[in-house]
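Engineer: Need a 3D model of the following:
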Amino acid sequence: MSPSTTMEAVRFHSTGDSSVLQLENNVPIPQIADNEVLIKVEYAGVNFVDTYQRSGLYPIKLPAVAGREGAGTIVEVGREVPLSFHLELGDRVAVFAQGTLAQYVAASAESILKLPSSVSTRVGAAVMLQGLTAWTIVRDAHDVQKGQVILVQAAAGGTGGLIVQMCKHLGATVIGTVSTAQKAEVAKQHGCDHVIIYKERDVLTEVLRLTDGKGCHAVLSGIGQSTFATDLASTRRKGTLVSYGNSSGPVVSFKILELSKKNIKLVRPTLANYIQEREEFVERTKELLDLLSRNIVSVPIEKEYMIDQVGHAQDELTGQKTTGKLVVKIAS
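Structural biologist: As a prediction, the model looks like this:
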């Protein structure tokens, strides 16, 4: 444990744009509960959920330390953490918890998993939230099967790129959408069989052409409002639409009877509800780490920021200026 009682952390005291984020150097180091672990954070990931919390779309108690995923080293273990969790001082771990954009984070032992030697803390921080989100989408929200045709919106992005790789591993044909020719090349590298540049071609027209008019077995979209009508129209009869994000804003004014036109299943998942039980968390995380260890899935880290650049990182994410994962280096 650090002899200091305070730490650097990125906090926000009110909701708004990225200007509300403040780097503070006198934030108290968290005191862990008996069932928690204290982690010295080395890297944290940057995600859309951070911007949803900051803007007020996802309410959170204020002031709050930003960040939902990270990785680092255990420096303290609560006395009631089960021995069966195999968490010890000095272990390198990944964590899914609030407050990772800080030098230290306290987290429930149930949301922590030891990293294998083949996975660095940099990658561990990059994959904890987006990776688990992607993996639960293709296993729990819609169980992707060999031979299915899947539409992945934003196929060059951090989560979208992981979903493409996972769908290909599971045997699906993947249609991806992107905004530019440069991003189209990235989506192809992820494994897309077909790429639609939506600024140049109509997505629905192309999807129907590529599927003989049937549409896709599943549409996996983190975009939200701006593509929802197209997402629904691109889903085939008895297919599944998974709307897992709000990068263009939340879906509003949807009439549930629209689903009955093709008996479509609509899923709006959140990661936490798929991994609420420790057994669920361990199962899906170990599967994900195995995919990484065997190089079946790779995490393309596009850019690394310092802790005083978090607002800039979030703006680049929401401004569609990125094609891979963004991470923040915490430890010096």
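Engineer: contacts and neighbour counts: CA atoms only from here.
Structural biologist: Fine.
Engineer: So what's the gap between stretch 41-50 and the chain middle?
Structural biologist: 9 Å (Cα atoms, centre = their mean, to the nearest Å).
Engineer: residues making contact with it?
Structural biologist: With Cα atoms under 8 Å, 6 or more residues apart in numbering as the test, stretch 41-50 has contacts from 58, 66-73, 100-105, 121-122, 125-127, 130, 247, 313-314, 317-318, 325-331.
Engineer: In helices, which of these appear?
Structural biologist: Thr121, Arg122, Ala125, Ala126, Val127, Gln130, Ala313, Gln314, Leu317, Thr318 (DSSP state H).
Engineer: Please indicate which of those are buried?
Structural biologist: Thr121, Arg122, Ala125, Ala126, Val127, Gln130, Ala313, Gln314, Leu317 (16 or more other Cα atoms under 10 Å).
Engineer: Can you tell me what sits against stretch 225-240?
Structural biologist: 142, 203-204, 207-208, 214-219, 221, 241, 246, 248-252, 262-267.
Engineer: How about stretch 159-169?
Structural biologist: 130-131, 133-135, 137-138, 144, 150, 152-155, 173-174, 176, 187, 190-192, 296-299, 324.
Engineer: PyMOL command to pick out the buried ones of those residues?
Structural biologist: Here is the PyMOL selection string for the buried members of those, based on 16+ other Cα under 10 Å:
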select buried, resi 130+131+133+134+135+137+138+144+150+152+153+154+155+173+174+176+187+190+191+192+297+298+299+324
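Engineer: Out of the contacts of stretch 159-169, which sit inside helices?
Structural biologist: Counted as lying in helices by DSSP H, out of these, are Gln130, Gly131, Thr133, Ala134, Trp135, Ala187, His190.
Engineer: OK, contacts around the fifth one?
Structural biologist: Same thing as Trp135. Counted by Cα under 8 Å, 6+ apart, Trp135 has contacts Ile163, Met166, Arg284, Leu288.
Engineer: Quick check: it vs Leu162, distance?
Structural biologist: Separation of Trp135 from Leu162 (Cα to Cα, to the nearest Å): 8 Å.
Engineer: Now stretch 192-202: buried residues?
Structural biologist: Cys192, Asp193, His194, Val195, Ile196, Ile197, Tyr198.
Engineer: Here is a second sequence; please produce its structure as well for comparison:
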Amino acid sequence: MKAVVMHAFGDSGVMSVEEIKLAAPGPGQALVKVMAAGINFMDTGTRRGLGAASSLPLTPGVEGAGIVLAIGPDVSEVQVGDRVAWHYVPGSYAQQVLASVSQLVPLPNAIDFDTAASLMMQGLTASNLVHSVYAIGHGDIAFVHAAAGGVGQMLTQMIKLRGGKVIGRVSQENKVDAVIAAGADYVVIGRASQVASQVLRLTEGQRVNVVYDGTGAEGFADSVSLLDYFGTLALYGPFMDPIAPIDIFSLPRSIKLTYPSVMHYVRSREALLERSRALFAWVIEGKLKTVIGRRYSLAQAEQAHRDIESRQTSGKLIINP
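Structural biologist: Here you go, the predicted model:
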């Protein structure tokens, strides 16, 4: 079967399509035909050799949806022919993937594979941010950086579903419509470090209850300055621009800073199933919409990484093997 393979870390040119053979599934594993693989910014960090150590050669990608082809001994969680979706399954840029069944969730027939592949990483991240990291309540004001991105659009929709108000930030005017379509009450345009005054004008000086920021260092000071008493700055994303060490006594008092990992919130299969079912239900009921920005073949993985690194895309990028 064909897969995107890397034999070195580096720029997008280190990826190529090769024929590889996967082992038969062992205990606790399933072999899955990949119908759609989600592209995430964290994949570019893996490609560059950042984050957790990875051995070469490797196939990037950790998210997708497909059909179970075979199961290992004593596996009962899934059966051959099941439609499934997953997150944090390495090697997803491929026609087939060998997955731990603990990371597979049943996919309802009402949800297509592309939609499922756009939900798992970004949908679970956004869901945990608005439910567990800071539980959005009616009337809360949330400021969302990079609101036109996959996580940003998910956050915006979920905040509105929970009764909050959304001020979204985009870097360019051509991204405004996507954020408005997601339900944002207001949109500001500019770099992460240049919009605090715009936000305060919109709120007539009222500071916000929560800032969701996947960008990192550039907007950190402005994000902190926007927080009301007991406000929360929720940082997310494994490869954001690193923030320099902070003198806690230089910060405003009575605020919270947090850097959560989605893995910690769905570390049990029960938690993963519960949160995934809630996401799928929202989609089926028409309450949550995914936006597929672009679709690529395996051979176009290099272009896909160039596109996502350009920060010019909107919505979710998908590989259809």
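Engineer: picking that back up, columns distance to Glu304 of structure 1 on top of the ones in helices among the contacts of stretch 159-169 of structure 1, output as CSV?
Structural biologist: CSV is the format used below for these (distance: Cα to Cα, whole Å):
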residue, distance to Glu304 of structure 1
Gln130, 16
Gly131, 18
Thr133, 21
Ala134, 21
Trp135, 24
Ala187, 21
His190, 20
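Engineer: Greatest separation within the buried residues of stretch 192-202 of structure 1: which pair is it?
Structural biologist: Asp193 and Tyr198 (15.8 Å; Cα to Cα).
Engineer: which residues does the residue nearest the centre of structure 1 contact?
Structural biologist: In structure 1, the C-alpha nearest the mean C-alpha coordinate belongs to Gln130, at 2.2 Å (Cα atoms, centre = their mean). By Cα under 8 Å, 6+ apart, the contact set of Gln130 of structure 1 is Asn47, Gly158, Thr159, Leu162.
Engineer: Would you quantify the distance from the nearest residue in space to Ala109 of structure 1 that is not next to it in sequence to Glu110 of structure 1?
Structural biologist: In space, Ala109 of structure 1 comes closest to Glu36 once its chain neighbours are excluded; the distance is 5.1 Å by Cα to Cα, 6 or more residues apart in numbering. Applying Cα to Cα, the value for Glu36 of structure 1 to Glu110 of structure 1 is 8 Å.
Engineer: Repeat that for Thr159 of structure 1.
Structural biologist: In terms of Cα to Cα, Thr159 of structure 1 sits 23 Å off from Glu110 of structure 1.
Engineer: So between those two, which is more surrounded?
Structural biologist: Thr159 (27 against 21; other Cα atoms under 10 Å).
Engineer: Just say helix, strand or coil for the residue of structure 2 sitting at the aligned position of that one.
Structural biologist: In structure 2, the residue paired with Thr159 of structure 1 is Val151, using TM-score structural alignment. The three-state label given to Val151 of structure 2 by DSSP: H, G, I helix; E, B strand; the rest coil is helix.
Engineer: how close does Val123 of structure 1 get to Ser298 of structure 1?
Structural biologist: Val123 of structure 1 is 9 Å from Ser298 of structure 1, by Cα to Cα.
Engineer: swap in Asp290 of structure 1?
Structural biologist: 11 Å.
Engineer: swap in Val41 of structure 1?
Structural biologist: 22 Å.
Engineer: residue contacts, Gly99 of structure 1?
Structural biologist: Ala64, Val65, Ala66, Gly67, Arg68, Val105.
Engineer: what span of structure 1 lines up against stretch 108-116 of structure 2?
Structural biologist: Under TM-score structural alignment, the match for stretch 108-116 of structure 2 is residues 116-124.
Engineer: next one: the matching stretch to chain centre, how far?
Structural biologist: 17 Å.
Engineer: Not counting sequence-adjacent ones, nearest residue to the equivalent of Asp185 of structure 2 over in structure 1?
Structural biologist: Structural alignment (TM-score structural alignment) places Asp185 of structure 2 against Asp193 in structure 1. In space, and not counting its chain neighbours, Asp193 of structure 1 is closest to Val174: 5.4 Å by Cα to Cα, 6+ apart.
Engineer: which residue numbers in structure 1 go with the longest strand anywhere in structure 2?
Structural biologist: Secondary structure of structure 2 per DSSP state E: the longest strand is strand 29-39. Per TM-score structural alignment, the counterpart of strand 29-39 of structure 2 in structure 1 is residues 36-46.
Engineer: And stretch 271-285 of structure 2, by the same measure?
Structural biologist: Taking TM-score structural alignment, stretch 271-285 of structure 2 hits residues 280-294 over in structure 1.
Engineer: So which bits of that stretch are buried?
Structural biologist: Those would be Phe281, Val282, Arg284, Thr285, Lys286, Leu288, Leu289, Asp290, Leu292, for stretch 280-294 of structure 1 by 16+ other Cα under 10 Å.
Engineer: could these go into JSON lines alongside distance to Tyr52 of structure 1 and secondary structure?
Structural biologist: Below are the buried residues of stretch 280-294 of structure 1 laid out as JSON lines (distance: Cα to Cα, whole Å; DSSP: H, G, I helix; E, B strand; the rest coil):
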{"residue": "Phe281", "distance to Tyr52 of structure 1": "23", "secondary structure": "helix"}
{"residue": "Val282", "distance to Tyr52 of structure 1": "26", "secondary structure": "helix"}
{"residue": "Arg284", "distance to Tyr52 of structure 1": "25", "secondary structure": "helix"}
{"residue": "Thr285", "distance to Tyr52 of structure 1": "24", "secondary structure": "helix"}
{"residue": "Lys286", "distance to Tyr52 of structure 1": "28", "secondary structure": "helix"}
{"residue": "Leu288", "distance to Tyr52 of structure 1": "25", "secondary structure": "helix"}
{"residue": "Leu289", "distance to Tyr52 of structure 1": "27", "secondary structure": "helix"}
{"residue": "Asp290", "distance to Tyr52 of structure 1": "30", "secondary structure": "helix"}
{"residue": "Leu292", "distance to Tyr52 of structure 1": "28", "secondary structure": "helix"}
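Engineer: sorry, back to before: measure the match of Asp185 of structure 2 to Gln165 of structure 1 for me?
Structural biologist: 11 Å.
Engineer: Repeat that for Leu259 of structure 1.
Structural biologist: Distance from Leu259 of structure 1 to Gln165 of structure 1, by Cα to Cα: 28 Å.
Engineer: got it, and Leu208 of structure 1?
Structural biologist: 23 Å.
Engineer: Gln145 of structure 1 -> structure 2?
Structural biologist: So, by TM-score structural alignment, Gln145 of structure 1 is matched to Gly137.
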